[in-house]
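Enquirer: Okay, sequence plus prediction incoming.
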Amino acid sequence: MPESPAPATIIGGAVSPYVRKVLAVCALKRVPVTIDPIIPFFGNERFEAVSPLRRVPVLIDDRVTLSDSAVICQYLEERYPDPPLWPTDVADRARARWLEAFAATRMSDVIMWRVFNEAVIKPGIWGRPRDVEEVERAVTGELPPVLDYLEGVAPADGFAFGPLSIADLSVAVLFRNLAWSRVTLDPARWPRTRGWVERTVAGSPLGPLTALADRLVRLSPAAQREAYAAAGLPVTTDSMGGSTPRRGPMTV
């Protein structure tokens, strides 16, 4: 018989696309979660013990403690294979892994570090002025080739490989962080990509998670915990969040 999902604690807030991705997979696989919605870079010493790179998300359940969204999602897929989020066909499964890797590497490098970091994280976390010219260089120079590639692989309708898969979630989840960076994409230039992202968000748990995150970006940390509970995501009574932001050991 299939294993009944065990409760899991997810550390990290839904403003992070990687946390939203893991929460979406948990919802699809009916894994009950409690969330410790720490603000990025604000983890305490206990957080560093479970996430040596000081990154979210972290999953803690009755068997493992894991960081990195791709590793967490693969674990959830293997432990709870229903519904499957990787394609059955071996070639499609490899393509899905590639799209997940592309989202985690080049897409994230441009969207999260070149744009979102400069436009939102730097002023919001570190209290430093955003470099508007740097954001513009990334949006006009680095982002278009990423979107051109996606336009070439985006499905005309539905999802990338038939049923909803990890590839759809991994790509679509990053785009809301562009919107929070006040970046508007040309719908006429990348219509297939836009349609793919919109269908994925509307047709998966990313929809309500994105709506929740839209509220969170306007709230204080204390009010954010209340917003999670109101959205049906119970929060932990104890937190691994600290009071002072600290950079992780990675360059980006």
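Expert: Done, it's in. In this text, all values refer to a predicted model and were calculated from it rather than measured experimentally. Numbers count the residues shown, from 1 in each chain.

Enquirer: alpha carbons only for contacts and neighbour counts from here, please
Expert: OK.

Enquirer: which residues of the stretch 1-150 of the chain fall in helices?
Expert: 17-28, 45-50, 69-79, 90-102, 108, 122-125, 132-137, 143-153 (DSSP state H, counting those that start in this stretch).

Enquirer: Check the offset of the second one from the chain's centre.
Expert: Read that as helix 45-50. Between the centre of helix 45-50 and the centre of its chain there are 21 Å (Cα atoms, centre = their mean, to the nearest Å).

Enquirer: Tell me the buried residues in it?
Expert: 47, 50 (16 or more other Cα atoms under 10 Å).

Enquirer: residues making contact with that helix?
Expert: Contacts to helix 45-50, defined as Cα atoms under 8 Å, 6 or more residues apart in numbering, come from residues 54, 58, 65-67, 240-241.

Enquirer: Dump the helices of the stretch 1-150 of the chain to TSV, plus distance to P221.
Expert: TSV is the format used below for these (distance: least, Cα to Cα, whole Å):
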stretch	distance to P221
helix 17-28	16
helix 45-50	17
helix 69-79	23
helix 90-102	30
helix 108	24
helix 122-125	12
helix 132-137	26
helix 143-153	31
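
Enquirer: Deepest in the core, which of the ones you listed is it.
Expert: helix 17-28 (a mean of 24; mean count of other Cα atoms under 10 Å).

Enquirer: same for it, what does it pack against?
Expert: In terms of contacts (3 or more Cα pairs under 8 Å, 6 or more residues apart in numbering; DSSP states H and E), helix 17-28 is packed against helix 69-79, helix 206-216.

Enquirer: Check which helices and strands the last one sits against.
Expert: In this case it means helix 206-216. The contact analysis (3+ Cα pairs under 8 Å, 6+ apart) places helix 206-216 against helix 17-28, helix 191-202, helix 221-230.

Enquirer: take the one below as the second:
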Amino acid sequence: MTEPLTIIGNYISPYVRKVLVCLDVKGIPYRIDPIAPFVGDDAFSRLSPLRRIPVLIDGDLVLNDSTVICEYLQDRFPTPSLYPADPVQRAQARWLEEYADSYLGDVVIWRMFFQKGVRRFLFNEGTDEDVVRKARDEELPVALDYLEARLPEEGWIFGELSIADISVASFFRNAAFVKYQVDPQRWPRVAAFVGRALALPAFARLAAFEDRTLRTPLPEQRAVLSEMGAPLTATTCGNAAPRYGVMRLG
């Protein structure tokens, strides 16, 4: 590979985080245009017709959707593998990735993080506290009960770190952004698993960029990240006025 890959997408997105962790674990160099999809310009719309992040650019190839991107990275850079070799476990890993992307994405991102953060600070709209309450008290516990029965007491779901571990953990980082912590008394396996995963170097290296992004107004984020040494692209697609789009999930 002669040039670093390009990733378009904000550090605080769990879908972007999933891809960046995979890149880190595999030792693949990249540059990032850390935009939120809400401020993507016309060039972003051409690259991402659903106006979702992340986007991967590898030469002439443009890929959308975090799952598609991670599978491409696995196919092109097969070691270390992030998908179990056993076909049954591989299918199970893909299902857990989908479960995280779909159910946790809906509950943690759209019903909690979007309501408490993006909707208030980017669009100046009020938080629907009933939506947040139902997500926190009713819908997220359903996922935690499901995961508690499937996560190991120690280590990783399929023995070695896999896309399933990375996907599940990525969403609980965003849950923490809205001050939600998994109750270790009720869900001890989930709480321990999340702690192990987020302590991995690949997650930890992103944490400083995520924290500063979260505390910085959107128009100032690129400059702040540049000062921190983030591997930024030379140009950005993130200069448009905030707008909604077809961007649910990633």
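Expert: Everything's here; your move. For clarity, every value in this text was computed on a predicted model and none was experimentally measured.

Enquirer: that older thread, nearest to P123 of structure 1, of the helices and strands packed on helix 206-216 of structure 1?
Expert: Among these, helix 221-230 comes nearest to P123 of structure 1, with 16.0 Å by Cα to Cα.

Enquirer: What separation do you get for L198 of structure 2 and V68 of structure 2?
Expert: L198 of structure 2 sits 23 Å away from V68 of structure 2, going by Cα to Cα, to the nearest Å.

Enquirer: Which one of the contacts of helix 45-50 of structure 1 is nearest to G248 of structure 1?
Expert: Checking those against G248 of structure 1 by Cα to Cα gives R54 as the nearest, at 5.1 Å.

Enquirer: one step back: out of the helices of the stretch 1-150 of structure 1, which comes closest to I39 of structure 1?
Expert: helix 122-125 (9.0 Å).

Enquirer: and the closest one, which stretch of structure 2?
Expert: Using TM-score structural alignment, helix 122-125 of structure 1 corresponds to residues 119-122 of structure 2.

Enquirer: Let's have the helices and strands packed on helix 17-28 of structure 1 in JSON lines, adding distance to A227 of structure 1.
Expert: As requested, these are exported to JSON lines (distance: least, Cα to Cα, whole Å):
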{"stretch": "helix 69-79", "distance to A227 of structure 1": "23"}
{"stretch": "helix 206-216", "distance to A227 of structure 1": "7"}
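
Enquirer: looking at those helices, which is closest to W126 of structure 1?
Expert: Nearest of the helices and strands packed on helix 17-28 of structure 1 (Cα to Cα): helix 206-216, 18.5 Å.

Enquirer: Output the residue interval of structure 2 matched by the closest one.
Expert: The aligned range for helix 206-216 of structure 1 is 203-213, by TM-score structural alignment.

Enquirer: quick one, which of the helices of the stretch 1-150 of structure 1 is nearest to L206 of structure 1?
Expert: Per Cα to Cα, nearest to L206 of structure 1 of the helices of the stretch 1-150 of structure 1: helix 17-28, 5.9 Å.

Enquirer: with structure 2 superposed, average distance for that closest one?
Expert: Superposed on structure 2, helix 17-28 of structure 1 shows a mean distance of 1.0 Å to its aligned residues (mean Cα distance after the TM-score superposition for structure 1).

Enquirer: From the rest of the structure, what touches that helix?
Expert: The contact list for helix 17-28 of structure 1 (Cα under 8 Å, 6+ apart) reads 10, 12-14, 32-33, 56-57, 69, 72-73, 76, 83, 169-170, 173-174, 177, 204-206, 209-210.

Enquirer: go with 7 Å
Expert: Outside of helix 17-28 of structure 1, the residues within contact range by Cα atoms under 7 Å, 6 or more residues apart in numbering are 12-14, 56-57, 69, 73, 169-170, 173-174, 205-206, 209.

Enquirer: before we move on, what about stretch 78-90 of structure 2?
Expert: Counting by Cα under 7 Å, 6+ apart, 26, 74, 161-163 sit against stretch 78-90 of structure 2.

Enquirer: before we move on, back to that, with the contacts of helix 45-50 of structure 1 in mind, which one is nearest to E134 of structure 1?
Expert: Ranked by distance to E134 of structure 1 (Cα to Cα), the contacts of helix 45-50 of structure 1 are led by R54 at 25.3 Å.

Enquirer: Can you name the residues that contact the corresponding residue of structure 2 for the closest one?
Expert: The equivalent of R54 of structure 1 in structure 2 is R51 (alignment by TM-score structural alignment). Residues counted as contacts of R51 of structure 2 (Cα under 7 Å, 6+ apart) are 37, 45, 245-247.

Enquirer: Same check on I72 of structure 1?
Expert: 59, 66.

Enquirer: That one maps to what in structure 2?
Expert: Matched to structure 2 by TM-score structural alignment, I72 of structure 1 sits across from I69.

Enquirer: cool, and S243 of structure 1?
Expert: Aligned partner of S243 of structure 1 by TM-score structural alignment: A240.

Enquirer: Its match: what secondary structure?
Expert: Classification of A240 of structure 2 by DSSP: H, G, I helix; E, B strand; the rest coil places it in coil.

Enquirer: neighbours around T184 of structure 1, how many?
Expert: Here the count is done by other Cα atoms under 10 Å, and T184 of structure 1 has 10 residues near it.

Enquirer: Name the nearest residue to it, ignoring sequence neighbours.
Expert: Leaving aside its chain neighbours, T184 of structure 1 sits nearest to L178 (7.7 Å; criterion: Cα to Cα, 6 or more residues apart in numbering).

Enquirer: Confirm for me that that neighbour is in contact with M112.
Expert: No: with contact defined as Cα atoms under 7 Å, L178 of structure 1 does not count as touching M112 (8.0 Å).

Enquirer: neighbour-wise, which of those two wins?
Expert: Comparing L178 of structure 1 with M112 by other Cα under 10 Å, the one with more neighbours is M112, at 24 against 19.

Enquirer: re earlier: quick check: which element contains the equivalent of the residue nearest to T184 of structure 1 over in structure 2?
Expert: Matched to structure 2 by TM-score structural alignment, L178 of structure 1 sits across from A175. Secondary structure from DSSP states H and E places A175 of structure 2 in helix 163-177.
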